[in-house]
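> okay, predicted coordinates and the sequence, questions at the end:
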Amino acid sequence: MNNKDSNKTEQMELFSKLVSQIPMLIYVLDKHWNFKLSEGAALSKIGLKPGEVVGKSARELYKDNTNIISSLDQAYKGIDTSSILKLDDLYLEHYIAPYYNKNNEIDGVVGAAIDVTNRLKSEDELQKTRELQNAILESVPGMIYMYNDLGELLFWNKWHETMTGYNKEELYLKKFTDWFENDEQSLAAINQGLQDMKTKGFGETEAYLECKDKTKIPLYFTARLFKLDGKDYFVGMGVDISNRVAAENKLKVLNHTLEEKVIERTQELSDANIELSEVNQELTAMNEEMQAMNEELSNSNEKMIKMQNFLVESEKMASLGGLVAGVAHEINTPIGIGMTASTHLQDMVNDLLELNKERPLTSEDIIPYLEDIDKATHMIYKNLNRAATLIKSFKQLSVDQSAEPKRLFDLCEYTNEVLLSLSPSMKKTKIKINTICKEPVMINGYPGSLAQVITNLVMNSLKHGYLAEQKGIITIEINRKDPMIEIVYKDDGVGIDNDIIDKIFEPFFTTNRSNGGTGLGLSIIYSIITQQYKGSIKCDSEKGKGVKFTIYIKEDII
């Protein structure tokens, strides 16, 4: 061997030693596809040792791996290739290139591969995280946004476009204050919120946002300040509070009307008590009883005022506007009857007093009046008792839905209380509700949540399940199925199409959006049953054959 060949051998050995320490694999094939070199620390990951395949044919070794054969074939044609190879659970980033002899002819190929398994897994996890974050942002029932230090919009969710009516091109770099430029009061509130954000790091306010079609939506806005690459940005969300604002306005009018009626009725009762106090000794006992009843009526009115005040606060948290209407409607009838009977009683007393001025009263004069007075007081007592019962029932239900304490309660009895609160809505329809409970079913949980489930199911049937003036029957059956409790809700309405039944629990899915449907009713039910009560809910329906919801919940929520 001459010196020149010896130097080449030494250089090749040195190169092999160096390559064997690198966390990758390098190989060289001659023009007949035979390995001339196979080195690198990464060989062990595919079950080979350095130099183990030298002299062997790559075509024979990888005949079952079409990707490798195809890439090598391209290299022998003078084309550089790169690809990701999957060998069991291992991913290799593979590079192949031809090498040429002195005559510029392809004399073989060289290849290198590096293990990118961890990198690809990290990229996959990052992609999953981004998809999850995007899904969360798109599921929020409100606007999500990010503005730069110039107040220009950089990022938003789909709900932002849906609510405002602007497309992506129109929203990009739109100024935050532009939404309120035609409303000085809203603009002032927004500027105050931004000022709080700059001084405290967080700001919040309520204002009316002007949409593309010039409609204005009341929203609750938040803004959180943060820095990115040395620049100021802020993120936040805008939540539609239209229902709350409408309910508050309605309650203000209702409270004002109720206060006037209470003052008027209280004054009338006070005048009646003064006149009744002047009757003769035989009517004194009856008059004292009337005073007690009048005091009870006054207390009932005070309770109604307190309930109204309570409902104002509760509406802010749980949207109990419907319950307020139910209270006013249901209590109005017994109180009206009581006031009518009280007025009639006052007239009888005045007649008796006038007769007493004309001549001394006899038993024949007094007895008919006493009989009528007895009937009137009985009517007043009966209707006051009815009003007190309604107030107690509505008060318990409203407390459950706002404070939401965990307590032990009879699900059957509580269901009937919830249905009682829905009676004003039911009276406007020809739908009847039957409840079937063979025995008391005690549950330790959150009654307000179950009240929302029952209310949403009933209102969903009334809005979507029946046509106008259509008769129907809703059945709610409650049974103990150890270790769970079964609730079966059925109606005999129009039913649900098979092609949409799998979507009914999705947030914002509705077939009645044009009439104000939000698509949240059944989604809220699904969340309460599956998350809070660790149970399940299933819907069975056919078009024209009604709907059936089968619910299973735990009897004791931990």
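Ah, there it is.
> drop to CA atoms for contacts and neighbour counts, all remaining ones
Fine.
> biggest helix in the protein by residues?
The longest helix of the chain (DSSP state H) is helix 363-403.
> need the contact partners of the helix or strand just after that helix.
Where DSSP states H and E defines the elements, the next helix or strand beyond helix 363-403 is strand 407-410. Residues external to strand 407-410 that are found in contact with it (C-alpha atoms under 8 Å, 6 or more residues apart in numbering): 440, 441, 442, 443, 444, 445, 446, 447.
> second structure for comparison follows:
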Amino acid sequence: MPGKVEVSRVALYRAMVEQALDALLVLEGEHFIDCNPSAEKMYGLTREQLLLCTPLHLSAKTQFDGRDSLTAAAAYIALTKSGQPQRFDWASRKADGSLFTTEVALSLLDEDGRQCIIAVVRDVTERRQAELVARKKNEKLRILLENFPGGVSLIDENLRVVAWNNELLRMLDLPPALFQGQQPLAREVFEANIKRGEYGEFSAASDEKKLAKLMDIIQSDTPYSYERTRSDGSIIEVRGVPVEGGGFVTTCMDVTAKHHIEQEFRKQSLFLKAVLAHMPQGLSVFDAQLQLYLWNQGFLDVLNYHPDTIYQGVPFADLLRIMAERGEYGEGDIDELVNTRLQLARQFQAHQFERTRPNFHTHLVQGKPIHENGKLQGFVTTYTDITELKKVQMALSKANALLEQNIAERTTELRHTQDDLMRSEKLAALGSLVAGVAHELNTPIGNSLLTSSTLQAKTQEFAQKVDEGNLRRSDLNAYLQAAQHASELIEHGLKSAADLVASFKQVAVDQASSKRRRFHVSKVCHDVIATMMSKIRQAGLQISMDIPVHIEMDSFPGPFDQVICNLVDNAILHAFEGRADGHIQIQASMLDQDRLEIRFTDNGVGIPKENLSRVFDPFFTTKLGQGGSGLGMNIVYNIVTSLLGGDIRIDSEEGSGTSFIMQIPLFAPVNDTD
């Protein structure tokens, strides 16, 4: 019957509502009009109490999204009434005020214009807490995976890649699309790499065999480890560890740099062994405990150790004992000899010494401590057989002694030769001086001779007139005047000759003797220029001197004369070629109370720049075969810088003349010549 069926259906729905584990609430307007027992149990309220409540009585003040409950509830109810069922998390409140998390589903019941909201509420507090814990664990796992220094992946019991990090994708250059939004099967990853030509370690196998080999590895229950050389040349070390219940944790490390370092280390080790084997010296390295760590064959050869006595870790004391027992350290108690050297070694101080062994071989022993980060690590020592070197050094020492003796002899000969050349140059200068003086004497003496002859003729003529008795007063007066004039001329000529002879005598004596005395610079310069006037006039030169008469020196006038003579000769020979208006000026001035500056300046052609540094070199001349010996300026330099104790420099510009500037002490230094 229709009525019975309808009642049964209502009863059935009521039974379902009553037995439902989720809380069911019917909302009409602002109040609940119905609920089930699960709702009473969930909120801790009776049915009557619940039917008096509004949604706000069963809610927290604010919701998870930050909205207040009234605003959030109104929004969800409005959407539900518009025909859009809602499902959301809701912060609920029990009768005792405690809060808990619920999942709420709202649906609209519209019957004959009457709208009600059916709310299905499930307590998800424990589930959300479990999810939160799981998320935290997953986040920690993700942080761990992303900060792992290599690639890492987790394959579950179904052979699906369920976890990985970005370093794995980068390192293996895996296709990103394979991992986006899904957990690929390990087979799919292997197949993608095989198609790209990866897994070169299985290059001899077909693609099917490669895949089968890889699947066998991850399906086994034993750890595995192998290296992959990728197509780009990088080397990946793959390690897998089985997980209880099925699956594998796989790690990948890029060991390309490690392989390169290992290869370089092996290469360097090979080179080190080759160097040690071919070193001419013996070498040993002891650690901080004075135990042998490293050595070469030269160590055994130089010190004559038997190979059986040398091994890594042998104490230094044992090796000292072997040497002591062989008499290497001389006579004495063996233990005392060993302990003495052992105490020195324990100081770990750098040392170097030579030791002649009983076989007459001499060894150079050099030791140096090894430090790392400020900490003593050991001691390295080299042993060099220098027996032949010692022989060569002795022979070289003898050769050097003989060479020094020969050099001394040749130097003495050279000095004698130089002295002879300087004497020859002096004699040549003196000869030139004599010739000039002789020419200068001819004029006053000749004039005096001519005047005396004329006076003699006048006297004879006067005497004849006296004898004849026809002497007149006018004749007497004429004779007296002629005699007076002749006497004056003869006196002037002879006085000039006498002055010239005196100057020449002084210059000649000074240059011949080179004795030290006090003299006035002005007087000496005038004397030497007077003796050279014939040569100066013959060259068509003008010479002027600006020398204060009060300047007095305690020095060597002879060498000083020679300096002036050589400078004049040098100017005549070199300075005025092609010039008719040559002029030489000699100036002297005091630098201070003890030093004099003399400038010898000409207005000649100057000295080429490339010759300035060679002017004072012996035998350097630009007039070889034309009167230049190359010794004049060298003599000037030697006299000024050694005997007179001064210095000399040149100031010259080609085409604008030359100045020789000498700075000389008024008191010459005392030397062996004195």
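Looks like it came in fine. These numbers come from a predicted model, not from an experiment.
> which residue numbers in structure 2 does stretch 394-414 of structure 1 align to?
With TM-score structural alignment applied, stretch 394-414 of structure 1 matches the range 504-524 in structure 2.
> what residues of the matching stretch count as buried?
With burial defined by 16 or more other C-alpha atoms under 10 Å, the residues of stretch 504-524 of structure 2 counted as buried are 504, 506-508, 510-511, 514, 516, 520-524.
> ends of it, how far apart?
Between the start and the finish of stretch 504-524 of structure 2 there is a gap of 11 Å, counting by C-alpha to C-alpha, to the nearest Å.
> picking up where we left off before, looking at the buried residues of stretch 504-524 of structure 2, which is nearest residue 399 of structure 2?
The shortest distance between residue 399 of structure 2 and any of the buried residues of stretch 504-524 of structure 2, using C-alpha to C-alpha, involves residue 514 and amounts to 40.7 Å.
> quick check, the closest one in contact with residue 556.
Yes. Contact status for residue 514 of structure 2 versus residue 556: in contact at 6.0 Å, counting by C-alpha atoms under 8 Å.
> where do the helices sit along the stretch 151-300 of structure 2?
For the stretch 151-300 of structure 2, the helices identified by DSSP state H, counting those that start in this stretch occupy 166-172, 186-195, 207-219, 256-278, 297-303, in order along the chain.
> the counterpart of residue 528 of structure 1 in structure 2 and residue 566 of structure 2: what is the separation?
Residue mapping for residue 528 of structure 1 onto structure 2 gives residue 639, with TM-score structural alignment as the criterion. As for residue 639 of structure 2, its distance to residue 566 of structure 2 is 11 Å (criterion: C-alpha to C-alpha).
> and for residue 617 of structure 2?
Applying C-alpha to C-alpha, one obtains 15 Å for the distance of residue 617 of structure 2 from residue 566 of structure 2.
> the more surrounded of those two?
For residue 617 of structure 2 against residue 566, the residue with the higher neighbour count under other C-alpha atoms under 10 Å is residue 566, and the figures read 20 against 15.
> that one contacts residue 632, doesn't it?
Yes. The pair residue 566 of structure 2 and residue 632 passes the contact test of C-alpha under 8 Å, sitting 5.7 Å apart.
> give me the nearest residue to residue 301 of structure 2, chain neighbours excluded.
Spatially, and ignoring its direct neighbours in sequence, residue 301 of structure 2 is nearest to residue 282 (7.4 Å; C-alpha to C-alpha, 6 or more residues apart in numbering).
> residue 383 of structure 2 versus the one you found, what's the distance?
Applying C-alpha to C-alpha, the value for residue 282 of structure 2 to residue 383 of structure 2 is 5 Å.
> report the set of residues contacting both of those two.
299, 302.
> pull the residues that contact stretch 552-563 of structure 2.
Contacts of stretch 552-563 of structure 2 from elsewhere in the structure, counted by C-alpha under 8 Å, 6+ apart, are 426, 507-521, 524-525, 528, 635-636, 639-640, 643-644, 666-668.
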